[in-house]
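Asker: Next comes the sequence, and after it the predicted model I'd like to discuss.
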Amino acid sequence: MLEVVLQVLSISAITTTIALFFCGIPICMQIRRQGAVGDISGVPFLMGFLGGSFWLRYGFLKMDYTMIIVNVVGVSFMASYCIFFLYYSLPKKTFSLQLTLVVSTVTGMVVWIALKPNIDYLGVICMTFNIMNFGAPLAGLGVVLKNREVSTLPLPMCVANFLVSSQWCLYGNLVADIYIIIPNGIGMFLAIVQLSLFIVLPIRENEKSPLEKLANWFTGRDQKEKDLEAASEPSSPQKVPNEEISSERFEKLMAETTESRRESIDFLGRPPSYKSRSSSVPDVSSVQSV
């Protein structure tokens, strides 16, 4: 049963971790649209390449195929991102020196392990790199706590970090590897802290946090605020529905049309009562005789 759980967890950890590697694609698309790296930092790509290379060598020492598969894909992605970043870097000197330093460090590690394979030393170094990667988002927490809103925190990335770190922490417990448990346990804790901020703080300024909305819903405060807003609004005159207005106008128009038609028929059938000169007879009764 434990082997089945371990296999399922291995497949799940591989899937979620590889999916996390795709997060660099939107950054590369943004760099390509603007034609240069601009203010975007290439340090996450360098650290991903460096840490992935160390974990890959650690996986080969342990012959842990789950770690080997994940880190082969991860190193390939990070190397591609680094080359892409170098292509769009202006000037290229700074990032070239950083990339050269990282490649030299990886090469030195490979030579060192080949001459003196020590899994404990390598595990400590890998654990340190992982803790540094998980601790990088802490720099953005200062801005979040200062502004009292979480618009600067990427929610999908926080959720992905929580899923990946929690799965690898559980995987480390199943394979009894302290070098996997410690960094991913710290990463899981930091991810929980970040996710809790989305509950306590509002997404944008001048908005209510989900926790405050839930508290208002339980206490009925939202309904009271709505009633107060409705009472404070000025009363507007009652408007007659459009259907009643249209039917009223239609009846009035029909009545006017019928009356005008009736008058025209009356005029055509009976001429108005006035005496024509050609047909009138002089009235001699009032004439006195001479």
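Answerer: Sure thing, it's come through. None of these values were measured; they are calculated from a predicted model.

Asker: use CA for all of it now, contacts and neighbours both
Answerer: Fine.

Asker: so where do the helices sit in this structure?
Answerer: In chain order, the chain shows helices spanning 2-21, 24-34, 43-62, 65-88, 93-115, 119-135, 138-147, 155-175, 178-200, 210-219, 221-232, 242-269, with DSSP state H as the criterion.

Asker: Turn those helices into a markdown table, columns for mean neighbour count.
Answerer: A markdown table is the format used below for these (neighbours: other CA atoms under 10 Å):
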| stretch | mean neighbour count |
| --- | --- |
| helix 2-21 | 15 |
| helix 24-34 | 13 |
| helix 43-62 | 20 |
| helix 65-88 | 18 |
| helix 93-115 | 14 |
| helix 119-135 | 17 |
| helix 138-147 | 12 |
| helix 155-175 | 18 |
| helix 178-200 | 19 |
| helix 210-219 | 13 |
| helix 221-232 | 11 |
| helix 242-269 | 11 |
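
Asker: before we go on, here's another structure to hold up against the first:
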Amino acid sequence: MEEVWTRALRRRSEERGTSSGSASEGGWGFGAVSGGTAPARGGGAECAGRGSSAAGRGCSRSRQPQACGGRWARDPTVVVMEAGDFLDSLIYGACVIFTLGMFSAGLSDLRHMRMTRSVDNVQFLPFLTTEVNNLGWLSYGALKGDGILIVVNTVGAALQTLYILAYLHYCPRKRVVLLQTATLLGVLLLGYGYFWLLVPNPEVRLQQLGLFCSVFTISMYLSPLADLAKVIQTKSTQCLSYPLTIATLLTSASWCLYGFRLRDPYIMVSNFPGIVTSFIRFWLFWKYPQEQDRNYWLLQT
């Protein structure tokens, strides 16, 4: 009799061990659902969906926010990365849109040359210097593998080439214009020969090319300082363009942010003078408003 009783107890304990092992082998626990008993995965996917309590073995209180929280339990690192990607997309889009907007400003000069069949009140040197600047940054972007720089400066170089050809077509003094163009193109070819033939190290070449582009861009931003001095002398902002000032500020600020995000000092530092000169122009527009300009020119006449 004792032997039968011992066998029964042993069989019952084995059954309990088997059931508990099969329940915990795949991470299964027991959760109360609608007053009954139902299996629930250890990750707790059924906990929040069916309104079960946190008493299930697979969904402990310490892991409940991650396993059963749903949307509100997202990883903060993922959220920060997504916000950073969205900010980068905004900066990239701003660089492309604002820069192409500035380059397309020459379309009004092109339309003026076609309608009047002359180059009156159209300056040639900005087209040429912008062409050299675009080709320099295009080379820098190609060497660095920067798609934004490549796209923007390719379009800019194409537009400046169109403006230069139109100016050459309608200009009566073609010899002077051709001499200026040949001089700058010669300097550009010498620069390409130096960077690509005499500087074999790609890293050193990238640094020197970035330094050249930065210095050239800074000189372009600082070149209108003579016009600003003329505004102060004449107390008139008639020679300044308010829309162009806004476009310069937006373009310079977007490229500064772009360089900051990439940790590229050549892009960031070279566009900072554009922000400074834009604020100086805004101050001149505020100090010498249009009404004061009109009164000044009436007195002069």
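Answerer: Now that the structure is in, tell me what you want to look at. Since we're looking at a predicted model, the values are computed, not measured.

Asker: so stretch 162-178 of the first structure matches what in the second structure?
Answerer: Residues 249-265 of the second structure are where stretch 162-178 of the first structure aligns, with TM-score structural alignment as the criterion.

Asker: Any idea how far the matching stretch is from the middle of the chain?
Answerer: Averaging C-alpha coordinates over stretch 249-265 of the second structure and over its chain gives two centres that are 7 Å apart (CA atoms, centre = their mean, to the nearest Å).

Asker: try stretch 292-301 of the second structure
Answerer: Worked out by CA atoms, centre = their mean, stretch 292-301 of the second structure lies 44 Å from the chain centre.

Asker: what does stretch 95-102 of the first structure give?
Answerer: Relative to the chain's own centre, stretch 95-102 of the first structure is displaced by 34 Å; criterion: CA atoms, centre = their mean.

Asker: which part of the second structure lines up with it?
Answerer: Mapped onto the second structure using TM-score structural alignment, stretch 95-102 of the first structure spans residues 177-184.

Asker: Can you state the mean residue-to-residue distance of the matching stretch versus the first structure?
Answerer: In the superposition with the first structure, the average deviation recorded for stretch 177-184 of the second structure is 1.3 Å (mean CA distance after the TM-score superposition for the first structure).

Asker: List the buried residues in the helix or strand containing Thr6 of the second structure.
Answerer: Element membership for Thr6 of the second structure (DSSP states H and E) is helix 2-25. Residues of helix 2-25 of the second structure classed as buried by neighbour count (16 or more other CA atoms under 10 Å): Ala23, Ser24.

Asker: and the next helix or strand after that helix, what does it pack onto?
Answerer: Under the assignment DSSP H and E, the closest C-terminal helix or strand after helix 2-25 of the second structure is strand 28-33. Counting contacts by 3 or more CA pairs under 8 Å, 6 or more residues apart in numbering; DSSP states H and E, the secondary-structure elements packed against strand 28-33 of the second structure are strand 36-41.

Asker: Which residues belonging to the strand it packs on are considered buried?
Answerer: Ala40, Arg41.

Asker: That one aligns to what range in the first structure?
Answerer: Residues of the first structure offer no counterpart to strand 36-41 of the second structure, counting by TM-score structural alignment.

Asker: What is the distance between the helix holding Thr6 of the second structure and the centre of its chain?
Answerer: Relative to the chain's own centre, helix 2-25 of the second structure is displaced by 68 Å; criterion: CA atoms, centre = their mean.

Asker: Same question for stretch 102-113 of the second structure.
Answerer: The chain centroid and the centroid of stretch 102-113 of the second structure are separated by 26 Å under CA atoms, centre = their mean.

Asker: just stretch 39-57 of the first structure next, same as before
Answerer: With CA atoms, centre = their mean as the basis, the distance from the averaged C-alpha position of stretch 39-57 of the first structure to the chain average is 26 Å.

Asker: And stretch 96-108 of the second structure, by the same measure?
Answerer: Centre-to-centre, stretch 96-108 of the second structure and its host chain are 17 Å apart (CA atoms, centre = their mean).

Asker: In the first structure, what stretch matches that stretch?
Answerer: Residues 14-26 of the first structure are where stretch 96-108 of the second structure aligns, taking TM-score structural alignment as the criterion.

Asker: now stretch 208-226 of the second structure
Answerer: Structural correspondence for stretch 208-226 of the second structure: residues 121-139 of the first structure, per TM-score structural alignment.

Asker: rewinding a little: check what contacts the match of stretch 162-178 of the first structure and list those residues.
Answerer: Taking CA atoms under 8 Å, 6 or more residues apart in numbering as the criterion, the residues outside stretch 249-265 of the second structure that touch it are 88, 91-92, 94-95, 98-99, 102, 266-269, 271-272, 274-275, 278-279.

Asker: what residue of the first structure matches up with Leu159 of the second structure?
Answerer: Under the alignment (TM-score structural alignment), Leu159 of the second structure pairs with Phe77 in the first structure.

Asker: quick one: its match and Leu170 of the first structure, what's the gap?
Answerer: From Phe77 of the first structure over to Leu170 of the first structure the distance is 25 Å, taken as CA to CA, to the nearest Å.

Asker: What of Leu2 of the first structure?
Answerer: For Leu2 of the first structure relative to Leu170 of the first structure (CA to CA), the value is 12 Å.

Asker: and what of Gln194 of the first structure?
Answerer: 20 Å.

Asker: Kindly report the same for Val73 of the first structure.
Answerer: Separation of Val73 of the first structure from Leu170 of the first structure (CA to CA) stands at 21 Å.
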